[in-house]
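Trainee: Below is the sequence, then the predicted model.
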Amino acid sequence: MKRIFAFLMLSAVLFIAGCGAHDGVVSKADVSWLSFVGDTRGAMVSIDDAAPFLLRPAGYDKKQPKPQWYEVSPGRHTVVITRNDAVIVHREVLVGTGQTKEILVP
């Protein structure tokens, strides 16, 4: 009788422990990317009035296997692209979390 009672108690404890809820939260990283396509030769870009930088060619390169994406925070950004001191693109873009916005450089 004691063995049956011990077996039932052990079974009940294992059953209750196995039925516990396991919750987890998965959240995406708060990053977005800008990609520049088109004629990027000699183009300088400034994002949100930051210091301008030279654009690298878009797409894949043999030396660098990753696409040329520029990481930004999600939200609204002002993008100004110049070439030879002339503004060729002045655009306000809105990018969501985990999204990549492609900007055409004429």
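Mentor: Cool, got the structure. Numbers count the residues shown, from 1 in each chain.
Trainee: rest of the way, CA atoms for contacts and neighbours
Mentor: OK.
Trainee: For residue 82, which residues are in contact?
Mentor: The contact partners of residue 82, by CA atoms under 8 Å, 6 or more residues apart in numbering, come to 43-45, 88-89.
Trainee: same check, this time on residue 101
Mentor: 33-35, 93, 95.
Trainee: just checking, what packs against the helix or strand where residue 36 lies?
Mentor: Assigned by DSSP states H and E, residue 36 belongs to strand 32-38. Judged by 3 or more CA pairs under 8 Å, 6 or more residues apart in numbering; DSSP states H and E, the packing partners of strand 32-38 are strand 69-72, strand 100-105.
Trainee: how would you label residue 93: helix, strand or coil?
Mentor: What DSSP: H, G, I helix; E, B strand; the rest coil gives for residue 93 is strand.
Trainee: Verify the stated contact: it with residue 77.
Mentor: Yes - at 5.4 Å, residue 93 counts as touching residue 77 under the criterion of CA atoms under 8 Å.
Trainee: now the strands for the protein?
Mentor: Here the chain has its strands, by DSSP state E, at 32-38, 44-47, 53-54, 69-72, 75-83, 86-95, 100-105.
Trainee: ok, and here's another one to check against it:
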Amino acid sequence: MSVLLAKSSSVAASFRPTAANAILCFAVSSHHQGEKMAIGNAVQRGSYVYVYDEKGRQLYGKPAGSGPDDGLKGYTSGTVNIRRGSYIYTYDEKGVQRGSTPAR
């Protein structure tokens, strides 16, 4: 059995999988499928919240709000919660809003 490692036929490389290169096959395959990078850190600097991946690369920045209770409320490997006004907004690792809830 041979495995195709590239989508373009001009740069395609085929080889026979073995135990020695099985990990390489998986890593290349996962990368080409657009594997998500988890959130590694989120920090508030002034009126912005900056979100970084596990390698320290900035993923995105979002406004933190201007009220006394506004700003970064917490984060996990998959979401970031930011309070602005009377709502807490949840964003994913791509910066897409995934929900909101009234703040207490």
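Mentor: It's in. Not measured: the values here are computed from a predicted model.
Trainee: Got a TM-score for the pair?
Mentor: Laid over one another, the chains give 0.29 as their TM-score (TM-score structural alignment, normalised by the length of structure 2), with 52 aligned residues with a CA RMSD of 4.0 Å.
Trainee: ok so, going back, would you turn the strands of structure 1 into TSV with distance to residue 3 of structure 1?
Mentor: Shown next, in TSV, are those (distance: least, CA to CA, whole Å):
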stretch	distance to residue 3 of structure 1
strand 32-38	62
strand 44-47	74
strand 53-54	77
strand 69-72	65
strand 75-83	65
strand 86-95	65
strand 100-105	64
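Trainee: For residue 13 of structure 1, find the nearest of these.
Mentor: Among the strands of structure 1, strand 32-38 comes nearest to residue 13 of structure 1, with 47.6 Å by CA to CA.
Trainee: what comes up buried for the closest one?
Mentor: 32-37 (16 or more other CA atoms under 10 Å).
Trainee: Could you check how many residues crowd around residue 43 of structure 2?
Mentor: Look at residue 43 of structure 2: counted by other CA atoms under 10 Å, it has 16 neighbours.
Trainee: Can you say which helix or strand has it in it?
Mentor: strand 39-45.
Trainee: counting contacts, what elements does that strand pack onto?
Mentor: By 3+ CA pairs under 8 Å, 6+ apart, strand 39-45 of structure 2 packs against strand 48-53, strand 71-75.
Trainee: quick one: it to strand 48-53, angle?
Mentor: For strand 39-45 of structure 2 against strand 48-53, the angle by axes from the mean of the first three to the mean of the last three CA atoms, to 10 degrees is 160 degrees.
Trainee: Could you list the buried residues of strand 39-45 of structure 2?
Mentor: 39-44.
Trainee: same check, this time on stretch 75-84 of structure 1
Mentor: 77, 79-82.
Trainee: my guess is residue 81 of structure 1 meets residue 53, correct?
Mentor: No - if you go by CA under 8 Å, residue 81 of structure 1 and residue 53 don't touch, sitting 9.6 Å apart.
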